[in-house]
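> after the sequence you'll find the predicted model.
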Amino acid sequence: MEYDAIILGAGAAGLMAAATAGQAGARVLVLDHADKAGKKILISGGGRCNFTNTGAEAACFLSGNPHFPKSALARYTQWDFLALVERHGIAWHEKTLGQLFCDGSARQILAMLLDECARGGVDIRLATQIGEIGHGDGRFRVAGASAANLVIATGGPSIPKMGATGLAYRIAERFGLAVVPPRPALVPLTLGPRDAAFRAIAGLSCPVTARVGPASFKEAALFTHRGLSGPAILQVSSYWSPGTPVELTLLDNAPELLREARRQMPRARLRAALSEHLPNRLAELLATQIGLEKQLANCSDADLERAADPLARLTLHPTGTEGYAKAEVTAGGVSTAALSSRTMAAKALPGLHVIGEAVDVTGWLGGYNFQWAWSSGWAAGMAIAERRAG
């Protein structure tokens, strides 16, 4: 039961690392407590798997060290993964903002990864409890097997109904690796009594520019019965911290739009003018909050400037997030300060690798986190093969 590498986790990063090392000649064992491999892959992208993004680069990732993802992303790019997809004959299409999806099913991506593992002679054991991890004489011992390399690819605690846990952090701390406190990311935000009026328009979606601090994203926002969701909100949620407001630009050039409305429909009131550009329920709510009751013809430029301010910068005050249950990924994780950006191995213990979501590297919404899984998994797999050969 001796291997060159034991990989904990049969998800995107773990399978990528296993296939890479296996095909380079390493003997690899993958262990996972789940009864099926790649469960998160199967539910991703509405079942079609947003498997990468054409714009993937280090600037699209959050990390305590923003330079850390550069090496892996440059050495195994989105184009490398797309070439693998095409070699397997998987049809794909590009949606908005560079997002690449399968035409068919996410099952095709999982089948591809499992086929790549099979080509590398990888052993995969599912429904296996990890238990205690031993280490001595330069080898790791897990579930009756031993290896010179151990790869932590168990992800983070987001989507616990899929079996996600914080196991990666416990293992890292067992070997003395620092962990940046994890938190839900790409997650809906909740609103409290201060912004209760916006919960009353649950189900309404509209394009916005959402901002948290210097981070801004121009996509759709969705008002929910608990608060805010939709792509723009999920994006800025990764940058949000308690007490920080979220700003929404509902209308670009709002003052000009209102002055034009005054010219075109002078007898109308603000609600009617806003309904030309925003959903009716949102227009009504904003008009009520702004409180400008006069006909537009009787509104001065100063009146319209004041009315335009919340349209250009609507400030909301989230009270929290919907937690790991609704989070697509986990931010934080094993500190990059403890790892080599080239090999994903612990600097103090070169046979111990940490990859994927378990690392303090979190991508934007839209295929970026899958690309990090492929890139970091490939980097670890190549390092294992090089260590074996050397």
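Sure, I can see it.

> going by C-alpha atoms from here, please, whenever you check contacts or count neighbours.
Will do.

> strands of the stretch 201-350 of the chain, start to end?
Taking DSSP state E, counting those that start in this stretch as the criterion, the stretch 201-350 of the chain carries its strands at 205-212, 215-223, 227-229, 246-249, 314-316, 318-321, 329-334, 345-346, 349-354.

> closest to L278 out of these?
strand 205-212 (7.5 Å; CA to CA).

> residue contacts, S341?
By CA atoms under 8 Å, 6 or more residues apart in numbering, the residues touching S341 are F68, P69, K70, S71, A72.

> excluding covalently adjacent residues, which one is nearest to G320?
Closest residue to G320 apart from its sequence neighbours, by CA to CA, 6 or more residues apart in numbering: T190 at 5.3 Å.

> residues touching the one you found, list them.
R226, G227, L228, P318, T319, G320, T321, E322.

> let's bring in a second model and compare:
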Amino acid sequence: MSGGKGYDVIIMGAGAAGLMCAAAAGQRGRRVLVIDHAPEPGKKILISGGGRCNFTNIDSAPDRYLSENPHFARSALSRYTPQDFLELVERHGIAWHEKTLGQLFCDGSARQIVAMLLDECARGGAEVACGVTIGAIDHADGLFRLATSRGEAAAPALVIATGGPSIPKMGATGFAYEVARRFGLKVVQPRPALVPLTLSAEEALFRDLSGVSTPVVARCGKAAFREAALFTHRGLSGPAVLQISSYWRHGEAIGIDFLPDRKGDWLLAAKRERPKAGLRAILDEALPHRLAVALGERLGIAGDLGTIADRVLAQAQARLADWQLVPSGSEGFAKAEVTAGGISTAGLSSRTMEAKAVPGLYAIGEAVDVTGWLGGYNFQWAWASASAAGQAV
């Protein structure tokens, strides 16, 4: 690691965004140093997608990202698309497949994506230094100077790519926010996103369903997702719940439609067609048995359908279509796949990711207040924001 003016760009963080930015900048002739405190690069990439890396989503669009400025991501996403990344993957001979809902995965291992990014960094001559801790960061005379465990490094451009605090067991911290605040950038309160939700003791009936999974529509505010929900010993998880968790705020209710395929007055129709059937038997045909029993108990409707007033059945039907639950909390950053919030986009250029008030300082990837849906969207933001900065530094 050389000191002084040995580099044009220093990138803090050797994850998806940092490596992508290093490759883009290096291949433009910039002298690039990437620093990471982890012993190896791309640790979160390696665990993603069950070890197969859900590296992008072909349906990526700005409306699938949360931010205080919902338009901020538009520029970068439009200039580096899922197709652009897919072409890079194919150029490296990495076999891939599409799962549900536009999600693209490696056929083999997530290690192929890390190797590809390191190859691209090497093509541009970027130096990747892992196991390096950063101390003081100063900015004077047009240079950012970093005191590190391997000596001083300096460059006219500094990129914050250290992500958010989600999954701390992987070494994740709030370092990005400390650096941002050091240079006067605002930080939108970080919170866990794509995270399981917990239920209180009053909802213990549902916590007793641990391991049961069923397709639902989960709603919070104007957001709605149709995917599977999974009951856990602490509350709710599964793709539908992880998605809605990004929109949920403490104290709010979420609504669950347990029978999204049942339309119209299906319960009244069942009463006419099978008056001697009980409600639990009807639910048992459409839902996992343990869930059907639990919902039946909560609804408290006994007897044959033919003996139950239409009004009572209509109320039961409405409740099954929008079952209100108020989560007690979430499982926190330890179980969150990503962080919502982060470095405020108000202080950044949407075209270059450069800080408006601090020339030469950039922020990309999960460190920024842009959070994608589950299913490859956050990787696409990493690639797109990194490409934008890599073309600008």
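The structure has been received and is ready for your questions. It should be emphasised that the depicted structure is a prediction, and the values quoted were computed from it without experimental measurement.

> gap between the two ends of stretch 161-170 of structure 2?
15 Å (CA to CA, to the nearest Å).

> residue range for that stretch in structure 1?
Mapping stretch 161-170 of structure 2 onto structure 1 (TM-score structural alignment) gives residues 153-162.

> got it, and stretch 380-390 of structure 2?
Stretch 380-390 of structure 2 maps onto residues 371-381 of structure 1, going by TM-score structural alignment.

> run the chain-centre distance for the matching stretch.
With CA atoms, centre = their mean, to the nearest Å as the basis, stretch 371-381 of structure 1 stands 15 Å off its chain's centre.

> quick one: average offset of that stretch versus structure 2, please.
Following superposition, stretch 371-381 of structure 1 is found to deviate from structure 2 by 0.3 Å on average (mean CA distance after the TM-score superposition for structure 1).

> who's in contact with that stretch?
Residues contacting stretch 371-381 of structure 1 (CA under 8 Å, 6+ apart): 12-22, 51-53, 56, 69, 72-73, 75-78, 81, 151, 342-345, 353, 355-357, 363.

> same deal with stretch 173-187 of structure 1?
By CA under 8 Å, 6+ apart, stretch 173-187 of structure 1 touches 158, 169, 172, 229, 233-238, 321-324, 326-335, 338, 346, 360, 364-365.

> can you pull out the helices in the stretch 201-350 of structure 1?
For the stretch 201-350 of structure 1, the helices defined by DSSP state H, counting those that start in this stretch occupy 231-237, 254-264, 270-275, 280-290, 301-312.

> average distance between the third one and structure 2?
When you say that, I think you mean helix 270-275 of structure 1. Per the superposition on structure 2, helix 270-275 of structure 1 and its aligned residues are separated by 0.5 Å on average (mean CA distance after the TM-score superposition for structure 1).

> which part of structure 2 matches that helix?
Using TM-score structural alignment, helix 270-275 of structure 1 pairs with 279-284 in structure 2.

> equivalent analysis for the first one, please.
On structure 2, the counterpart of helix 231-237 of structure 1 by TM-score structural alignment is residues 239-245.

> the matching stretch vs structure 1 - mean distance after superposition?
Stretch 239-245 of structure 2 sits 0.4 Å off on average (mean CA distance after the TM-score superposition for structure 1).

> wasn't the residue nearest to G320 of structure 1 part of a strand?
Yes: assessed by DSSP: H, G, I helix; E, B strand; the rest coil, T190 of structure 1 belongs to a strand.

> to which residue of structure 2 is it aligned?
Under TM-score structural alignment, T190 of structure 1 pairs with T198 in structure 2.

> got it, and S44 of structure 1?
Per TM-score structural alignment, S44 of structure 1 is aligned with S48.

> cool, and F61 of structure 1?
Under TM-score structural alignment, F61 of structure 1 pairs with Y65 in structure 2.

> just list the residues touching that match, thanks.
Y65 of structure 2 neighbours (CA under 8 Å, 6+ apart): A73, V370, T371, G372, W373, Y377.

> quick one: secondary structure of H93 of structure 1?
H93 of structure 1 is classified as strand under three-state DSSP.

> what about A316 of structure 2, neighbour count?
Other residues within reach of A316 of structure 2, judged by other CA atoms under 10 Å, total 20.

> surely it and G300 touch.
No: using CA atoms under 8 Å, A316 of structure 2 is not in contact with G300, being 9.4 Å away.
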